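Trainee: Predicted model, plus sequence, below.
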Amino acid sequence: MKRGNIIKLVTLVLVVAAAVALSIKPLVDPAKGIPLGLDLRGGVHLVLQAQPNKSGAPITNDDMDKAKAIISKRVNDLGVSEPIIQTDYNNKRIVLDLAGVSDPDQAVNVLKTTAQLTFKDPKGNVVLQGAELTDAKAGQDQSTTGAGGYVVNLTFSSDGAKKFADLTTKYIGQRIGIYLDDKLLTNPTVNVPITNGQAEITGYATLQAAANDAVLMRSGSLPVSMSITEKHQVGASLGIDSLHKSIQAGIYGLIFIFLFMLVFYRLPGVVADFSLVVYGLIVLWVFWMFRVVLTLPGIAGFILSIGMAVDFNIIIYERIKEEVRAGKSLRAGVESGFSRAFITVIDAHVTTLIAALTLYYFGTGTIKGFALTLGVGIVASLFTALTFTRLVLRLIVGISAKLNTAWFGIRRDV
């Protein structure tokens, strides 16, 4: 039994050490690691102001909701992770925080464009609307007669396909104009009737240019025109400096916690420190797998949850001390200590978890980030303490039934 516990304990330590070594590179990878928010990664803060309609009709809250939905879709299609998008109904504004945007001007143009797509016959009459478009995708020109470059492939609805077939049948040998917000994109010559509901816009010099127009066509047109009233670019250097300071503060805090647990709880303190490493791995891997965007408030929530994880261990260890001082063996004291501490710990963590869920549900932006990291940390700390810490302590007391209680920071004569 003693030999088996030693093997299990050594194996556990080696597995955790390997997990730490293997986790460093993927978690801190700038491209594929944990995504950073605007305050850490840099990006752009935008305020889009809705402009009055030409008809003089008032801008309604429904117009603002539709505009927000379309802008959200465009942001997602641009590949921006976890954007913060808020609507100010009173002032008819949409406020955006976009992290990791390398070309703010390009993003601005895509977001504020009304994106009204039209097809016009050779006489200049609008014969097909963008509303009859079901999809638009960017790609490379694969045609043998094309000039290379890039294209946008269009797919029409059933009604749109019929109209496009009639249009291309009627005007063989003539040009059809394709416009975006009355700006000519291309005016290809119709060589043969196109009856399959598929069309292609050619002539793009870069894939990014084709992709931007595809985003606009795919997301539909904004119900109101938008203008940029504020644009603040957040430099990555500021974010990196804040991140470094946060990491430095976290390291100092962890060193203090590790030393505190070692001095006051001896061997269980070592177990607690070991458990904190496992806890940190669990939380960071959850962030990575679910693409949780890390912000400064999010880091604060994570650090707060570390404090709660330590508090969990302290409560358990104090209960174990009480049981051993009352005359129980270390093995019985560990089991009884965990059982008696369970209700106290659960109550404290559940109430904090409820608070985190409330903040996440009703909060916005960075408040949500704080609540999310705090909630994930609480769940991870409960899991680690109730499974990993308990397992390691069981293995330790199982190695020797006569283990000196002084190793647990316990004096029986107290």
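Mentor: Here it is on my side, so go on. Everything quoted here is computed from the prediction, not taken from an experiment.

Trainee: contacts and neighbour counts: CA atoms only from here.
Mentor: OK.

Trainee: In this structure Phe389 contacts Val271, no?
Mentor: No Phe there; residue 389 is Thr. Yes. Using CA atoms under 8 Å, Thr389 is in contact with Val271, at 6.6 Å.

Trainee: neighbours of Val292, just the number please.
Mentor: Neighbourhood size, Val292 [other CA atoms under 10 Å]: 21.

Trainee: On the three-state scheme, it is what?
Mentor: coil (DSSP: H, G, I helix; E, B strand; the rest coil).

Trainee: and it, how far is that from Lys402?
Mentor: Note on Val292: its distance to Lys402, by CA to CA, to the nearest Å, is 47 Å.

Trainee: same question, Asp311
Mentor: 28 Å.

Trainee: Compare those two (neighbour count), which wins?
Mentor: Asp311 (14 against 10).

Trainee: In a strand, the more buried one, correct?
Mentor: No. Per three-state DSSP, Asp311 lies outside any strand segment and is helix.

Trainee: Return the distance of it relative to Met261.
Mentor: 11 Å.

Trainee: those helices in the stretch 201-350 of the chain, which residues are they?
Mentor: 207-219, 236-289, 296-325, 330-362 (DSSP state H, counting those that start in this stretch).

Trainee: can you pull the buried residues of the last one?
Mentor: Buried residues in helix 330-362, defined by neighbour count with 16 or more other CA atoms under 10 Å: 330-331, 333-334, 336-338, 341-342, 345, 349, 352-353, 356-357, 359-360.

Trainee: and the next element down the chain from that helix?
Mentor: helix 366-383 (DSSP states H and E).

Trainee: then this one, side by side with the first:
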Amino acid sequence: ARPDGSIAVTLSGEAMKARAHEALSQSVEIVRRRIDATGAVDPQISVSGPDRIVVNLPGISDPERVKALLGTTAKMTFRLLDPNASPNAPPPPGVTLLPMQDNPNEKLPVRDHVDVDGGDLTNAQAGQDGQTGQWAVNFTFDNAGAREFADVTRANLGKRFAIVLDNKVISAPVIQGVIPSGSGQITGSFTAQSATDLALLLRAGALPAPLAVIEQRSIGPELGADSIRAGAISLGVGLVLVMVFMVLFYGLFGLYADFALVLNLVLMLGILSLFEATLTLPGMAGMLLTLGMAVDANILINERIREEVKRGRTALAAMQAGFERATGTIIDSNATALLAHVMLFVFGSGPVKGFALTITIGIVTTLFTTLFVSKMLMVGWYAAKRPKTLPV
């Protein structure tokens, strides 16, 4: 204890290391949440040494925005303004002059005491104000934060309440009434992008310590060209081998299945391009796995048709029965896989998320090409030829 009544606590070296390690782990998790919220595909986040975080982001079109998101601590507090302090005079004890975010030359006397902490926020979403049409951020507190927010607004009607982010005042509205719901709105000179970014930061949480960008490098795609080329070759070789297998085992119907496989691949690439997704090795692995699943579905259909032919059914009846018997199994298996990969996409991160996205798209295209395109080709061939036997 000190003579003035305060207490000084000195941490040991081991305790300091433990706190630093904890802060680093928390920072990595928050950085990961912020990166995932931007929609980045296959981000790689790792720790380098005792105090550095390395972030690799392929295919990022706006690196400055990402750097700003990572460099913002996003420590939000709600504090009352001192009505007796003057912005043009030295502030009294317990009050600090903080600049406005949209006008740094304008400073407001904000009390140091934090009335409500932004750590109690449970959600934040960007939106447009219903009356002014201006962009704003709508937020919601948890139960404890909602009670504190209601108590503060009840006890300070008519006073100005500053919303402070990293020691800058975003806005300082006058408390017009009690807010018991725990929900509020942050207004200011927001654009759609800045409101979205602020909501993203609030949802991801505040960093336990500021992050400084000490190095930024842009690496050309040619450095990863060899890996992508090798992946493309393996994908092509696998596709050719599968196509040859289908023709050898199932003849003309195998050729129709090959056409459906190629169309499946084209559709996957088209949808990924539509989403502006980056083609990565996990994504290519997902494509190869999807083609394998599509082949399984086509084999199942052809084997069912063979079984019906062996039972003595006519060509048309065998085709119809084969598709009917196989469709339920194909839908069930793909629905199960779809659910699993949607969960991977929602809760995963980095390469896992890219892999899950590719598989999810591939399952949808597989169902379309297998149950619709293949069937359409077979039925069209039968209508034109009217064969007595089937080429399976």
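Mentor: Received, thanks. Worth saying up front: this structure is predicted, and the values here are computed from it rather than measured.

Trainee: what about the helix or strand encompassing Thr168 of the first structure, how far off from the second structure?
Mentor: Remark: Thr168 of the first structure resides in helix 158-170, with elements defined by DSSP H and E. Average distance, helix 158-170 of the first structure versus aligned residues of the second structure after superposition (mean CA distance after the TM-score superposition for the first structure): 3.6 Å.

Trainee: so how much does the next helix or strand after that helix differ from the second structure once superposed?
Mentor: Using DSSP H and E, the next helix or strand after helix 158-170 of the first structure towards the C-terminus is strand 177-180. Strand 177-180 of the first structure, aligned to the second structure and superposed, deviates on average by 4.0 Å (mean CA distance after the TM-score superposition for the first structure).

Trainee: Show which residues not belonging to strand 177-180 of the first structure make contact with it.
Mentor: 115-122, 124, 184-188 (CA atoms under 8 Å, 6 or more residues apart in numbering).

Trainee: Kindly reformat the residues you listed as a markdown table containing neighbour count.
Mentor: Listed next are the contacts of strand 177-180 of the first structure as a markdown table, based on neighbours: other CA atoms under 10 Å:
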| residue | neighbour count |
| --- | --- |
| Ala115 | 24 |
| Gln116 | 19 |
| Leu117 | 23 |
| Thr118 | 21 |
| Phe119 | 22 |
| Lys120 | 18 |
| Asp121 | 19 |
| Pro122 | 13 |
| Gly124 | 10 |
| Leu184 | 13 |
| Leu185 | 17 |
| Thr186 | 16 |
| Asn187 | 18 |
| Pro188 | 16 |
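
Trainee: So which of those residues sit within strands?
Mentor: 117-120, 184-186 (DSSP state E).

Trainee: Go through those residues and say which is closest to Lys8 of the first structure.
Mentor: Lowest distance from Lys8 of the first structure to those (CA to CA) belongs to Leu117, with 66.3 Å.

Trainee: To which residue of the second structure is that closest one aligned?
Mentor: Counting by TM-score structural alignment, Leu117 of the first structure corresponds to Met76 in the second structure.

Trainee: who's in contact with that match?
Mentor: Here Met76 of the second structure is in contact with 117-119, 163-166, 206 (criterion: CA under 8 Å, 6+ apart).

Trainee: swap in Arg3 of the first structure?
Mentor: Ile399.

Trainee: For it, pull up the helix or strand it's in.
Mentor: Per DSSP H and E: helix 2-28 holds Arg3 of the first structure.

Trainee: ok now that helix, how far from the chain's centre?
Mentor: Its chain's C-alpha centre and that of helix 2-28 of the first structure lie 28 Å apart, by CA atoms, centre = their mean, to the nearest Å.

Trainee: what do you get for stretch 371-379 of the second structure?
Mentor: Centroid separation for stretch 371-379 of the second structure versus its chain: 36 Å, with CA atoms, centre = their mean.

Trainee: do stretch 234-250 of the second structure as well
Mentor: For stretch 234-250 of the second structure - counting by CA atoms, centre = their mean - the centre lies 35 Å from the chain centre.

Trainee: list the buried ones in that stretch?
Mentor: 235, 239, 242-243, 246-247, 250.

Trainee: Make TSV out of those residues and add distance to Gly354 of the second structure.
Mentor: Output for these, formatted as TSV (distance: CA to CA, whole Å):
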residue	distance to Gly354 of the second structure
Leu235	17
Leu239	21
Val242	25
Met243	26
Met246	29
Val247	32
Tyr250	34
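
Trainee: So which of those residues is the closest to Val137 of the second structure?
Mentor: Closest to Val137 of the second structure, out of all of these and judged by CA to CA, is Leu235, at 45.5 Å.

Trainee: From Met284 of the second structure, how far out is the closest one?
Mentor: In terms of CA to CA, Leu235 of the second structure sits 7 Å off from Met284 of the second structure.

Trainee: Check Ala315 of the second structure too.
Mentor: Distance from Ala315 of the second structure to Met284 of the second structure, by CA to CA: 38 Å.

Trainee: before we move on, the earlier item: the contacts of Met76 of the second structure, buried ones only, as a PyMOL selection?
Mentor: A single PyMOL command selects the buried members of those (16+ other CA under 10 Å):
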select buried, resi 117+118+119+163+164+165+206
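
Trainee: Just send the contacts of Met76 of the second structure back as CSV, with distance to Ala383 of the second structure too.
Mentor: Shown next, in CSV, are the contacts of Met76 of the second structure (distance: CA to CA, whole Å):
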residue, distance to Ala383 of the second structure
Asp117, 72
Gly118, 68
Gly119, 67
Ile163, 72
Val164, 73
Leu165, 70
Asp166, 72
Ala206, 66
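
Trainee: hmm, which two among the contacts of Met76 of the second structure are most spread apart?
Mentor: Ile163 and Ala206 (14.8 Å).

Trainee: right, and Leu372 of the first structure touches Gly363 too?
Mentor: No. With contacts counted by CA under 8 Å, Leu372 of the first structure stays clear of Gly363, the gap being 10.6 Å.

Trainee: higher neighbour count, the two?
Mentor: When neighbours are counted by other CA under 10 Å, Leu372 comes out ahead of the other of Leu372 of the first structure and Gly363, with 25 against 15.

Trainee: Now the more buried one: closest residue in space, sequence neighbours ignored.
Mentor: Among residues not flanking Leu372 of the first structure along the chain, Tyr360 sits closest, at 6.5 Å (CA to CA, 6 or more residues apart in numbering).

Trainee: where's the one you found relative to Ala371 of the first structure, distance?
Mentor: For Tyr360 of the first structure, the distance to Ala371 of the first structure - CA to CA - is 5 Å.

Trainee: What of Lys321 of the first structure?
Mentor: For Lys321 of the first structure relative to Ala371 of the first structure (CA to CA), the value is 34 Å.

Trainee: Which one's more surrounded, those two?
Mentor: Ala371 (25 against 22).
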